[in-house]
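A.B. asks: fold the following, please.
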Amino acid sequence: MKAAIWMASGRGIALLLCFPLLALLIEAGLSPLDLLAHLWATVLPTYLLNSAGLVCGTVLLCLLLGAPAGWLIARCQIPGRRWLNWALVLPLAMPGYLVAYVYTDLLDYAGWVQQSLRNLFGWQQPGDYYFPPIRSLGGAIGVLSLVLYPYVYLLSRAGFGELAPQLVESARMQGYGHWRRWWHLELPLVRPAIAVGLSLVAMETLADFGTVSYFAVPTLTTAINDVWLGYGELGAAAQISLGLLALVGLTLLMERVSRGRQQRYQRQSLLQPTAALVLRPIVCVLAVGYLLALIVLGFLLPCGVLMYYAWQVWDGEWPAGLWDASFNSLQVAGWAALVASIMALLILFSQRLNLKLAWPRQWAGLGYAMPGTVLAIGILIPLTATDFGLNALLAGLGQPEPGLILTGSLFALIAAYVVRFIAMALGAIESSYGRIPPSLDMASRALGHGANSLLWRVHLPLLRRGILTGALLIFIEAMKELPAALMLRPFNYETLATLVYQYVKAEQLAEGAFPALLIVAVGLLPLLFMNHYLGERKS
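C.D. replies: Alright, predicted model coming up:
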């Protein structure tokens, strides 16, 4: 195909991904503002402040947890680095709402921790002592940070590991110590990768519903859900969702500004790995303890509690519908990862052919921060209109009506996952594109290669790591997605996430431990493969 066709395809895909947003804009514009004005005068400012506090707190804590871990693994020689390298990403396999359920069960007033403290110190009444409430904004920030910090860790680890050794050695020869080299050289060079990770954390936090709902923390996502399902006001829900999307746009803008001119310094040719630093014994012990604490709190402890629950209720038979839900989750997540990766590659390749064409990539990633319930609305509006129009057309032609072929099938659910998670593929592939200098494209053109040959022979071999990373991240997130699956799944169609939700909603967390552990187990396989394939250096 010619370059013009590739660029047109990138624009077309980006516009297609914007259809849910366009549907929300139309719905919001056609609806009265009475309910929105009432909410603004009563509870909406509180929801907005909670959302802002949740995002700021989670982003800051993920930065403090993920960036140092990435530097320690990529640049330091510590015992068990190979094991720690892959273990630090294990929390990505844990859905945030599952970790919230587990920690609430452990840390609430009736939980094991407070019961043990009361028995140990003889406390009788709640007023005898103070224990930070887990069902609070701070608790939500802590839980979300434990499962989202791997985004920052993965990208910062890759950035620190790909630093040109010539630059590091030059700084050392000029008398820069470890701390000055890290602050004045390494951190500024890796800042673009860290900014991408933090933007993913911010968008994921803005879109979270399960954790904040369980902790009773009112945010914009819970407001949208309450207005739609409680008041039955689809238009007001769409209007609030536009405010949430404004926060997303601000997040993306801040990420772009923070990267700025630093992007050009990422185009370094890595001929050999940077020499690992040898830490002093006491510092090494503290570093290993810090990394182990992340693994225990983010994965081992929640997973161990779920295994204990599963062992308690095991009666020799698997829960009903478990295997069907497992197959359904694998099917939907696999298709979503494949379709989203192809679309992201086409969008970014069209941008590569015309560097001034930036809007398709920016617009295509907006769906990441749309709450699942709002995304379901945006998906259902155009697909329902298409189904009804197609049925009316065929009926007018005297043909049998096919029924709801889009909204009544997996198409709607897969479409929602693609719109929701394509930002992950865009970020991963764009990061890989940042290490391919434009001069390589010009050299290929000078040798007579067209757009097709440039993509297949030059770009794809260099982008395979970014494509694989994005696809695996989408697969893992699609396995855990709950709100969109609840609203868009076909009749009598369960995924692992919806099956767990049914148990937890009925206060049967122990019975939901088996499907919860399957979500974790299925997410572990691609995570382990990704770390093995993308590992920067061997210990």
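
A.B. asks: C-alpha from now on. contacts and neighbour counts both.
C.D. replies: Fine.

A.B. asks: could you measure from the spatially most central residue of the chain over to residue 300?
C.D. replies: When CA atoms, centre = their mean is applied to the chain, the residue found nearest the centroid is residue 204 (5.1 Å). For residue 204, the distance to residue 300 (CA to CA, to the nearest Å) stands at 22 Å.

A.B. asks: the residue nearest to the centre of the chain belongs to a helix, doesn't it?
C.D. replies: Yes: per DSSP: H, G, I helix; E, B strand; the rest coil, residue 204 lies within a helix segment.

A.B. asks: can you give me every residue that contacts the spatially closest residue to it that is not a sequence neighbour?
C.D. replies: Nearest residue to residue 204 in three dimensions, chain neighbours excluded: residue 369, at 6.1 Å (CA to CA, 6 or more residues apart in numbering). By CA atoms under 8 Å, 6 or more residues apart in numbering, the residues touching residue 369 are 203, 204, 205, 206, 207, 244, 245, 248, 420.

A.B. asks: and if we set it to 10 Å?
C.D. replies: Contacts for residue 369 (CA atoms under 10 Å, 6 or more residues apart in numbering) come out as 200-208, 241, 244-245, 247-249, 375, 419-421, 423.

A.B. asks: would you do the same for the sequence below? I want to compare the two.
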Amino acid sequence: MTIIVSPRSSLIQAVHRKVGRLWLFMAGVIALLVATPILALGWEALHGSGDLWPHLLAFVLPTALAQTLTLLFGVGILVIFIGTGAAWLVTAYDFPGRGMLEWALLLPLAVPTYIIAYAYLDILHPIGAFQGVIRAVLGYSSPREFRLPDIRSMTGCIILLGFVLYPYVYITTRAMFLTQAANLVEAARTLGTRRSGIFWRVALPLARPAIAVGVSLALMEALNDIGASEFLGVKTLTVSVYTTWITRSDLPGAAQIALAMLFLVIALIVIERRARRRQRYSLTVQRSRSFAPRKLGRFMGSSALFFGLIPVLIGFVAPASYLAIEAWKRFHVAGLSGQLVSEARNTIIMSAIATAVVLAFGVTVAYAARLRPGWFSAVCYRLSAIGYAAPGTVIAIGILIPVAALDRFIDRSVIEWFGFSTGLLLIGSGAALIYAYTVRFLAISAGGAETGFSRIPISFDQAARSLGRNATGTFRNVHLPLSKTALAAAGLLVFVDCMKELPATLLLRPLNFETLATHLYGEAARGSYEEASIAALAIVLIGTLPVIILARVGRQKS
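C.D. replies: Model (predicted):
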């Protein structure tokens, strides 16, 4: 049998291969851009002055590392307890208000860590209204006679971060509980397991992988925090990086501490992977039935709702109510200042530009992996996600090194060729900050794009190719319209994360350039809490948008 290939069909196949290679090349360039800050960080740390390490080892790293590990251990225990308990409560039991509680437990995700510290520092102030009411009830008249323990402590930091980061464990664990089949529970009951033992002997062991994933995400957020730790007097590695660079102008020292943080992040990821490497569970989908919650009586149902609402009240309702009251007072007295409007505009513009760049890069990496599956595209996809695991201070220091060198090169070249200075072109224009946002949040858009593309059958690609569409045409006419919902959700998450991001913004923002997050940080550092209440409330309100979407998706899944 003779197969005749026309010159036209051979030309079309060559064009398809060429376009596929172009997407793969662009994915490689993006992966290199993401990996550059990490490589630059290691280079700067290795070429720093040798006398820094004795000072760091003697005065900086022991305290910072001890406080960081203590904070991570305490937050990890607290988020496991709150997140797993809340997930089991709304999954295993049916009571009045359960539907509302399911999505309300997600609300603390809308409150950044530095905002909850900012709010509670004023709420629990010794001369504040809260402690004043307690003293009045107990019959005391002065803070000297009675006052609550100071929130500025390691214990206070662990409690506040735990109550705002537990939703990471709640989301993953509840999803695991919902997929557990009822026949497993019935089998355990027939083998003599009490109803109270179902959680400890069946549900919890099966949910350990999901708990490990949620805890690792919560700990990375705690490690990335700079505002809450500094406000509450906890000197973590992140705070040490910031103070070493900003206060002492010691870039090599900051790079070396940031490298130590990166090793800590890698250790957390390795521990999380090793903790669940032998845990593989599968369910017989054809015969499984969904987990049926047990209906509670009036008293037990009211008690379950009360205890379920405690994390919501502490992690969202109390700080959001405080911010709303203070923002109204500030607006009623002084109105909306022009400075705040300018900062809101800066925040929206920078976040929108970064979101567009991040979405474009994420789509490129994910589509290249679909077009040309193989080791190279897989490596590019993995590299594009490493920025999300690294704290913002690590990314900022890593970006500052090559971008500052490039700024100096451009300035020298322009002076030599044209006779005038460009100054800090990339840092001064905000391009370095956009770069930091891109590296930090590229994993969100790449994951969202990959999720959207995975729902499109490969036969659609083949049909489009048979009709003469090349890889780019197939993407434009097939993949983009069918995955626009997933891309829009990823874009919203990226926008909100860029708007809330504090560590990288503090380090890389241009001179005299403030966002809502940096304005809040500056006012809280000066102790003028009421001045920043409007900015904090705006951040929280915008942060509720992805929480609402997540709650709707969770309800549809359940």
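
A.B. asks: quick one on the thing from earlier: tell me the counterpart of the residue nearest to the centre of the first structure in the second structure.
C.D. replies: Correspondence of residue 204 of the first structure to the second structure, assessed by TM-score structural alignment: residue 221.

A.B. asks: cool, residue 498 of the first structure as well?
C.D. replies: Under the alignment defined by TM-score structural alignment, residue 498 of the first structure corresponds to residue 518 in the second structure.

A.B. asks: what is the burial count for that match?
C.D. replies: Neighbourhood size, residue 518 of the second structure [other CA atoms under 10 Å]: 22.

A.B. asks: quick check, it in contact with residue 501.
C.D. replies: Yes: using CA atoms under 10 Å, residue 518 of the second structure is in contact with residue 501, at 9.1 Å.

A.B. asks: could you find the closest non-adjacent residue to residue 97 of the first structure?
C.D. replies: With CA to CA, 6+ apart as the criterion, residue 97 of the first structure has its nearest non-adjacent residue at 4.6 Å, and that residue is residue 211.

A.B. asks: next: residue 8 of the first structure.
C.D. replies: Of all residues not flanking residue 8 of the first structure in the chain, residue 350 sits nearest, at 7.7 Å (CA to CA, 6+ apart).

A.B. asks: how about the strands in the second structure?
C.D. replies: 93-94, 294-295 (DSSP state E).

A.B. asks: between these, which gets nearest to residue 463 of the second structure?
C.D. replies: Comparing the strands of the second structure against residue 463 of the second structure with CA to CA, the closest turns out to be strand 93-94 (48.2 Å).

A.B. asks: number of nearby residues for the equivalent of residue 30 of the second structure over in the first structure?
C.D. replies: Matched to the first structure by TM-score structural alignment, residue 30 of the second structure sits across from residue 13. By other CA under 10 Å, 17 other residues sit near residue 13 of the first structure.

A.B. asks: residues contacting residue 13 of the first structure?
C.D. replies: Contact analysis of residue 13 of the first structure by CA under 10 Å, 6+ apart lists 343, 344, 346, 347, 360, 361, 364.

A.B. asks: and what of residue 131 of the second structure?
C.D. replies: For residue 131 of the second structure, the contact set (CA under 10 Å, 6+ apart) comprises 123, 124, 125, 137, 143, 146, 147, 148.

A.B. asks: using PyMOL, make a named selection holding only the buried ones among these.
C.D. replies: Applying 16 or more other CA atoms under 10 Å to the contacts of residue 131 of the second structure, the buried members can be selected in PyMOL as follows:
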select buried, resi 123+124+125+146+147
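
A.B. asks: out of the contacts of residue 131 of the second structure, which is nearest to residue 527 of the second structure?
C.D. replies: So of the contacts of residue 131 of the second structure, ranked by how close each gets to residue 527 of the second structure (CA to CA), first place is residue 125, at 11.5 Å.
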